[in-house]
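**Student:** quick check, what structure comes out for this input:
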Amino acid sequence: MTIADHPLVQHKLTLMREVGTPTAVFRQLLREISQLLAYEVTRDLAMTTRPIQTPVSPMEAPVLDGRKLALVSILRAGNGLLDGMLELIPSARVGFVGLYRDEATLLPVQYYFKVPADISDRLVIVVDPMLATGNSSAAAIDMLKQAGATQIRFLCLVAAPEGVAKMAEIHPDVPVITASLDSHLNEQGYIVPGLGDAGDRMFGTK
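**Tutor:** Next up is the predicted model:
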């Protein structure tokens, strides 16, 4: 697991955590922090060079090597991270995994799955603001592997130790990148201190 401890990431996350932060401000902060996290999750992408002409001279200039990325959002809250990352990586292919958490069992229920056909050839970055129990995240990665994905990274804003442990147990080959490892889950399966339900706070639905 990697914790993105950049001061701007931590500052913006604090603003998002505050209960009084309005929906519009929450969305804007999520867009901003997602771009900062995008730098962290793509830090070690493969590079090559190609010849270009600058206004001064020719040079061998660095460019990304190989196929572009695939960004996969776990609906619905993942779209907040997705939007900001697409501004930084506009050529990425995009996929969606629709899951909701059964509030009684805390287990994920699938309702949608659509990913790029060539996902096996791409580095896949799965985005979801919260890694709580880890059940939904692990289920989404199960589906992606069944679709052929072999290079997967998981990016979230806030993680609970229980979710990190679940991911390490079920998908030890998938790195987790987060802005914060919080204390624990409460009886309702919410991260403490966390920031509440990210989807509800993004869309003003509670």
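**Student:** drop to CA atoms for contacts and neighbour counts, all remaining ones
**Tutor:** OK.
**Student:** mind giving me the packing neighbours of the helix or strand containing Ala179?
**Tutor:** For Ala179, the host element (DSSP states H and E) is strand 176-181. With contacts taken as 3 or more C-alpha pairs under 8 Å, 6 or more residues apart in numbering; DSSP states H and E, strand 176-181 sits against strand 2-3, helix 7-17, helix 23-41, strand 151-159.
**Student:** now the helices for the protein?
**Tutor:** 7-17, 23-41, 78-88, 135-146, 161-170, 198-203 (DSSP state H).
**Student:** quick check: Phe113 vs Pro55, distance?
**Tutor:** 47 Å (C-alpha to C-alpha, to the nearest Å).
**Student:** who's more crowded, those two?
**Tutor:** Phe113 (16 against 6; other C-alpha atoms under 10 Å).
**Student:** second input sequence below; structure requested for side-by-side comparison:
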Amino acid sequence: MTEHLTVVRHPLVQHKLTIMREKSTSTAVFRQLLREISQLLAYEITRELPMTTKPIETPMEAMDAPTLDGKKLALISILRAGNGLLDGVLELIPSARVGFVGLYRDEETLQPVQYYYKVPEALEDRVVIAVDPMLATGNSSAAAVQLLKDSGAKNIRFLCLLAAPEGVARMKEAHPDVPIVTAALDDGLNDLGYIMPGLGDAGDRMFGTK
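**Tutor:** The predicted structure follows:
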């Protein structure tokens, strides 16, 4: 992937995102739509995975058929909201290895604080896809990507539902080698660091918490 930011403008992605943005959408519907939209976004972010061939037997004859190359992908959920995207992507790539980065945002400084970290082995040999629905200030995302790099990851991609220009700029400054795939680039952040017009707090809407 060459572009730093890819906005997936597929009609199904945009339609589902509009329903998710509406404040009247229920938790159950929000969760289901997040699962569906994550698969469509995953289709885009995995477009250029390394390929090879292997000999197989069809019912008709032998052939060399295309197959994924290298070690299994690593999907890294940035807790807790990342789990909503993770579930959908895992349905598409069930053999992927899974890791978790636990970060929360200090409400006063807006800086990330780490509380959990568990990732698959041999990240240096895997395509690593980090998932988090919201790329807002970009501080937590940049910190999570740095932790993955510190663990050896070299080929990292970032998947989010919504991005703010501030978050994209922060990620590009900190990790220009990490492409971002998102469903929408919104207007910006409000004084509390929330994406506008956004969809509120993705974790709260997904899990029904306030």
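**Student:** superposed, what's their TM-score?
**Tutor:** TM-score for the superposed chains, counting by TM-score structural alignment, normalised by the length of structure 1: 0.99, backed by 206 aligned residues with a C-alpha RMSD of 0.6 Å.
**Student:** and the helices of structure 1, which is most packed in?
**Tutor:** helix 78-88 (a mean of 21; mean count of other C-alpha atoms under 10 Å).
**Student:** show me what Gly163 of structure 1 lines up with in structure 2.
**Tutor:** Alignment note (TM-score structural alignment): Gly163 of structure 1 maps to Gly167 of structure 2.
**Student:** so for structure 1, the centremost residue is which one?
**Tutor:** Val127 (2.3 Å; C-alpha atoms, centre = their mean).
**Student:** what residues in structure 1 pair up with the lengthiest strand in structure 2?
**Tutor:** Ranked by residue count, the top strand of structure 2 under DSSP state E comes out as strand 97-105. Mapping strand 97-105 of structure 2 onto structure 1 (TM-score structural alignment) gives residues 93-101.
**Student:** mean deviation, the matching stretch versus structure 2?
**Tutor:** Comparison of stretch 93-101 of structure 1 with structure 2 after fitting gives an average deviation of 0.4 Å (mean C-alpha distance after the TM-score superposition for structure 1).
**Student:** which residues touch Ala122 of structure 2?
**Tutor:** Gly152 (C-alpha atoms under 8 Å, 6 or more residues apart in numbering).
**Student:** that one matches what in structure 1?
**Tutor:** In structure 1, Ala122 of structure 2 lands on Asp118 (TM-score structural alignment).
**Student:** in this structure Thr27 of structure 2 contacts Met206, no?
**Tutor:** Yes. Because the distance of 5.7 Å satisfies C-alpha atoms under 8 Å, Thr27 of structure 2 is recorded as touching Met206.
**Student:** can you lay out the helices and strands packed on strand 176-181 of structure 1 as TSV showing distance to Gln188 of structure 1?
**Tutor:** Rendered in TSV, the data for these read as follows (distance: least, C-alpha to C-alpha, whole Å):
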stretch	distance to Gln188 of structure 1
strand 2-3	25
helix 7-17	18
helix 23-41	23
strand 151-159	15
